[in-house]
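# can you look at this prediction? I've put the sequence above it.
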Amino acid sequence: MKDKNKIYIPLLLGLACALGIFMGARLDLSTSDGLFSENPKKQKLNRLIDYIDYEYVDDVNTDSIVDVTVNKILENLDPHSVYIPKQEYDAVSENMQGDFVGIGVSFYSVGDTVVVIQPLEGGPSEDIGIHGGDRILYANNAKLFGKNLSNDSIISQLKGEEGSKVSLKVFRKGEKKLLNFDVTRGKVPLKSVDAAYMLTNKLGYIKINRFSETTYEEFNKALRSLRRKGAREIALDLRNNPGGYLAEAINIADEFLKDDRLILFTKNKSGAIEKTYAQREGDFENGKVYVLINESSASASEVVAGALQDNDVGTIVGRRSYGKGLVQREMELGDGSAVRLTIARYYTPTGRSIQKPYEESNEKYYNDYLRRYRNGELQSADSIHVSDSLRYETPGGKIVYGGGGIIPDVFVPRNMDAEKEQILLLLNRGFMSRFIFEVLDKNRNYYNSLSSREFEEDVIINDQMVAEFTQYLRSQPPGINIKVGSYENLLKQYLKAVMAQQLFGTNTFERLKNEDDRIIEKVIQLSKEKS
């Protein structure tokens, strides 16, 4: 009997393995065939890629073919369904997380050396005393200078796991020896609230640059600080804010709306509606709010503006917003890449769809700014043409319109000519920042010794510095020639603001840059009129 068992056991095991392989093969085959038989388009695409991979005469990177294919598919859907390649995913995610892990410095590569512009507020480098102008020469004995050193290789040395340590050797002007710093890498905030300060003794100002994971927390902190300073009214600046996480926008709108007020609703392809209401007692439900928007305020920014406007709360000031009312969900594709796919549309409480038309072409959609510019909409509210069929009424009787973007309650024209546009372009493209860095670097000890108040009172941007800046621009390839003309004072204002940014951060930068800002001036005027 024992001998028979010795024969049967291996036989049974063999049969079991064979059956398992057979069933596995049948299961895999039937699953694949079932899937592809239901959708032959998927089968066609997969077969084509396999044919190219195995049969094509030359070696081809089929990953790149897949990337191109995915992009082409999404281009035919809507302008905001996008593909995020694997190599870009971390950077995109990091920007929306509200922080990253590293030593916490912004830097330039000057010549062949890493030079600190400034330690980032709340980061490890600020805590241990690294200054603007410091040259980081070594990180864990790895050279960080040399003509062939890329920004990516520098960043790879400075970033790392949270809690890990990096030893830096730093050259600082005026010091005879290299300085040694042992830095523990930690979370460095990527702030979405650029500024929070008082415009008048009762009117506070908060500037939000995007809606990231930490925006509501940052906003709440700023709001509490301004209330302690006496703010009974808030100017919420959402200009040039492209949007971000919808939940953060909802939380901010909730601070100004009483319980059970509708903030927005979404509608998907099947017509299912999901409504979102104010759910808690907000910190500013009884205060006045002004929301500042322009043609580059989009998505989550428009949710906030639309929710307040449709609930007859506050005043929307500026120009018609961008017009993005599509909701995306991020879906991973299994190889480190992802797609952000439009899954619904969102609507303001009165039922307005904020989304502007995109049916004709993506190119026409993205060139909508030029259309607005040419038809005069940026200069005059009378040039905004909206069909009367898109007319809505708020509970308080105010008339509002759909059809693309939020039309403000109080219009403020753009009215900028070519010279001012050119100065703003120089700011946005970093020319001012590079020039100011070199100015500061010539006299670091003096500038680093100044307090914010001393800087604002004592530092004057004179005609000589303007002349040096125009000469600097001419030295930049291919040679930039500007005519300062009547905008010399504006150029001086912006140069000083950029200097303040590198010395003291974005709050001082925004405050100095916002001097004589037309929309802010209008808000201050409205605040005084309603006193």
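Nice, I can see it.

# drop to CA atoms for contacts and neighbour counts, all remaining ones
OK.

# which is the next helix or strand following whichever strand or helix holds Asn251?
Using DSSP states H and E, Asn251 maps to helix 246-254. Next along the chain after helix 246-254, taking DSSP H and E as the criterion, comes strand 262-268.

# that following strand: which residues count as buried?
Applying a neighbour-count criterion of 16 or more other Cα atoms under 10 Å, one finds Leu262, Ile263, Leu264, Phe265, Thr266, Lys267 buried in strand 262-268.

# and if you look at stretch 513-530?
Lys513, Asn514, Ile519, Ile520, Lys522, Val523, Ile524, Ser527.

# got a list of what the fourth one touches?
Ile520 is in contact with Asn514, counting by Cα atoms under 8 Å, 6 or more residues apart in numbering.

# mind redoing it with 10 Å?
Leu199, Tyr205, Ala235, Asp237, Tyr290, Leu292, Val317, Gly318, Val412, Asn514, Leu526 (Cα atoms under 10 Å, 6 or more residues apart in numbering).

# mind giving me the PyMOL command for buried ones among those residues?
PyMOL command restricting the contacts of Ile520 to the buried ones, with burial defined by 16+ other Cα under 10 Å:
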select buried, resi 199+205+235+237+290+292+317+318+412+514
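
# can you flag which of the contacts of Ile520 belong to strands?
Of the contacts of Ile520, the ones assigned to strands by DSSP state E are Tyr205, Ala235, Asp237, Tyr290, Leu292, Val317, Gly318.

# next up, a structure to set beside the first:
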Amino acid sequence: MGYQKKYLPLIIGVTLAIGFWFGGLFRFGNNTPLLASAKKQKLNRLIDYIDYEYVDEVDTDSIVDVTVNKILENLDPHSVYIPEKNLAAVTESMNGEFVGIGVSFYLKKDTISVIKAIQDGPSEKVGIKGGDKILLANNDTLYGKKFSSEDVVKKLKGELNSVVDLTIYRPVTDSVFKVRVERDKVPIKSVPVAYMLEDRLGYIKINRFAETTYKEFKEELTKLQKQNLTHLVLDLRGNPGGFLDRANQIIDEFLEDDKLIMFTKNKKGNIEKFFATSKGSFEKGHVYVLIDEDAASASEIVAGALQDNDKGTIVGRRSFGKGLVQREMQLGDGSAIRLTVSRYYTPTGRSIQKPYKNQKEGDYYDDYAARYTSGELTDSTKIEVADSLKFTTPRGKVVYGGGGIIPDVFVPIKSNEEYNKVAFGVKTNMLDNFVFDVLENNRKHYHTFSRISFINDFEVSDKLLQEFKDYLRIKTRGELTVTTSEHDAYIKRSIKAAIAEQMFDLVLSYQIKDEDDTMINKVKELLEK
């Protein structure tokens, strides 16, 4: 009987969650299946009995949260529960903006240090700069206390058009001053970088497909077209997806009228097709889509639509393999779920969803190791394909379904073990933190560089290189120890790019990094041919 008592709260929680699930806490439009009134009353009585009669106090909310997660996990990997405390942040990210003062910051030694003021944000407009320390907000002391990042965000965010008086210390001039900042909408850019790589060849990076993504993309594309753009690199590497309709709008810029973009099918067999319209502005140009093993969902819709319509060239490695469509549904208590409601298919009829049934926990999302072990990340012939999932494009190109988009032109990863360690070090926040410390120690020197002089004259010294290697070794307790000079050029370029981002902007950082980008260099090679 002991085990029954131990697991009774969980059993109750599962019962409640199932009852809530089928009891209509969320709606499927006008097709919501509602339980009969007697069954709903039965569940209500059960909740009342637990609240008023059960021997122990039971936190039914937390139990329901856990069990709802477990229920969704048994459906598919992309049906997820979003608790109330997380929903606002998720919504902000997908809306493409938040209300605040517009700074990125670093908590160091119990002090809020500004990394940089966001371009065109409220803080930049009043003159706040990287390296400034925020001491007070409306006379509320913000230093010398053990705040978390979440605590700081709460202090600095607020209602639209509300005002906060900040006291700032600027180490470069050893001065303290006050500024009044009016909180405003601050963009969370999903298209952070766009520029011309060389004559007629442009580059646009898309991080995710948010509410504002098409608008951002269209603005950048128009700017590049005014610079005689004829070939475009569309970088979707690491892009986890987002809103399907924003992906379709972007595809429409490349495809001729009435070309099929994609279609969806639900469990009832209902099919919804999406076609290109007459508004495309880059139908005559050539597009190179960069993908990797982390490009998923809407990114794969873009790559698949262009590949199946024989438009452009897909460059990189096999994409993640997500072919399921979710819809967000409110649960009535401030939380929500994203429930898979259909599958999507590329124009040739491919489903690129990889298998997810009967997998061990974590294997679905973390299959990088399996791909590495199989050899497919370094050798395209090791990518497993099935003849039963073979499809043909209008021009006769063979493409495959069953687990991601296979690129037209394969670009392998570097398989050197030490390189992988170094790459991990420069892609985590360890590099950003190291660079922030470097700037903090000598901002007067770094502020002498203009954008042009930084590109042409600044070089990462051997001393700074060694300091970063030592930093990695110490921070990782010896796990990231670089013993050769084979990757020194890559590390120096990464350090310079990180300094450029914190001193100037992300565009300059990308320009520095992209000079040694294997996929971009492959595109340039294809152009030369």
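Noted; the coordinates are in hand. Treat the numbers as computed from the prediction; the structure is a model and nothing was measured.

# so can I have CSV of the buried residues of strand 262-268 of the first structure showing distance to Gly396 of the first structure?
As requested, the buried residues of strand 262-268 of the first structure are exported to CSV (distance: Cα to Cα, whole Å):
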residue, distance to Gly396 of the first structure
Leu262, 14
Ile263, 16
Leu264, 17
Phe265, 20
Thr266, 23
Lys267, 25
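
# distance of the equivalent of Leu331 of the second structure over in the first structure relative to Leu77 of the first structure?
The equivalent of Leu331 of the second structure in the first structure is Leu333 (alignment by TM-score structural alignment). According to Cα to Cα, to the nearest Å, Leu333 of the first structure stands 18 Å off from Leu77 of the first structure.

# same check on Tyr197 of the first structure?
43 Å.

# give the contact list for Asp302 of the second structure.
Just so we're on the same page, residue 302 of the second structure is Val rather than Asp. 234, 236, 241, 244, 247-252, 261-262, 289, 296, 346.

# which of those lies closest to Asp363 of the second structure?
Checking the contacts of Val302 of the second structure against Asp363 of the second structure by Cα to Cα gives Ala296 as the nearest, at 15.9 Å.

# right, and that closest one touches Gly304 too?
No - counting by Cα atoms under 10 Å, Gly304 is not a contact partner of Ala296 of the second structure; they are 11.1 Å apart.

# now do the shared contacts for the two.
With Cα under 10 Å, 6+ apart as the test, Ala296 of the second structure and Gly304 both reach Gly404, Ile405.

# which one's more surrounded, Tyr197 and Leu77 of the first structure?
The residue with more neighbours, out of Tyr197 of the first structure and Leu77, is Tyr197; 20 against 15, by other Cα atoms under 10 Å.

# map that one across to the second structure for me.
In the second structure, Tyr197 of the first structure lands on Tyr195 (TM-score structural alignment).

# thinking again about what came up before, so what's the match of Leu331 of the second structure closest to, chain neighbours aside?
Leaving aside its chain neighbours, Leu333 of the first structure sits nearest to Val339 (7.2 Å; criterion: Cα to Cα, 6 or more residues apart in numbering).

# what angle do the helix or strand harbouring the one you found and strand 262-268 make?
In the assignment (DSSP H and E), Val339 of the first structure maps to strand 338-347. Put simply, strand 338-347 of the first structure runs at 120 degrees to strand 262-268, going by axes from the mean of the first three to the mean of the last three Cα atoms, to 10 degrees.

# distance from strand 338-347 of the first structure to the middle of the chain?
Averaging C-alpha positions (Cα atoms, centre = their mean, to the nearest Å) puts strand 338-347 of the first structure 18 Å from its chain's average.

# in the following helix or strand past it, what counts as buried?
Sequence order places helix 362-366 as the next helix or strand after strand 338-347 of the first structure, per DSSP H and E. Across helix 362-366 of the first structure, burial judged by 16+ other Cα under 10 Å covers Asn362, Tyr365.

# so which elements touch helix 362-366 of the first structure?
helix 368-374 (3 or more Cα pairs under 10 Å, 6 or more residues apart in numbering; DSSP states H and E).

# quick one: the helix it packs on to the second structure mean distance?
Mean deviation of helix 368-374 of the first structure relative to the second structure after superposition (mean Cα distance after the TM-score superposition for the first structure): 2.0 Å.
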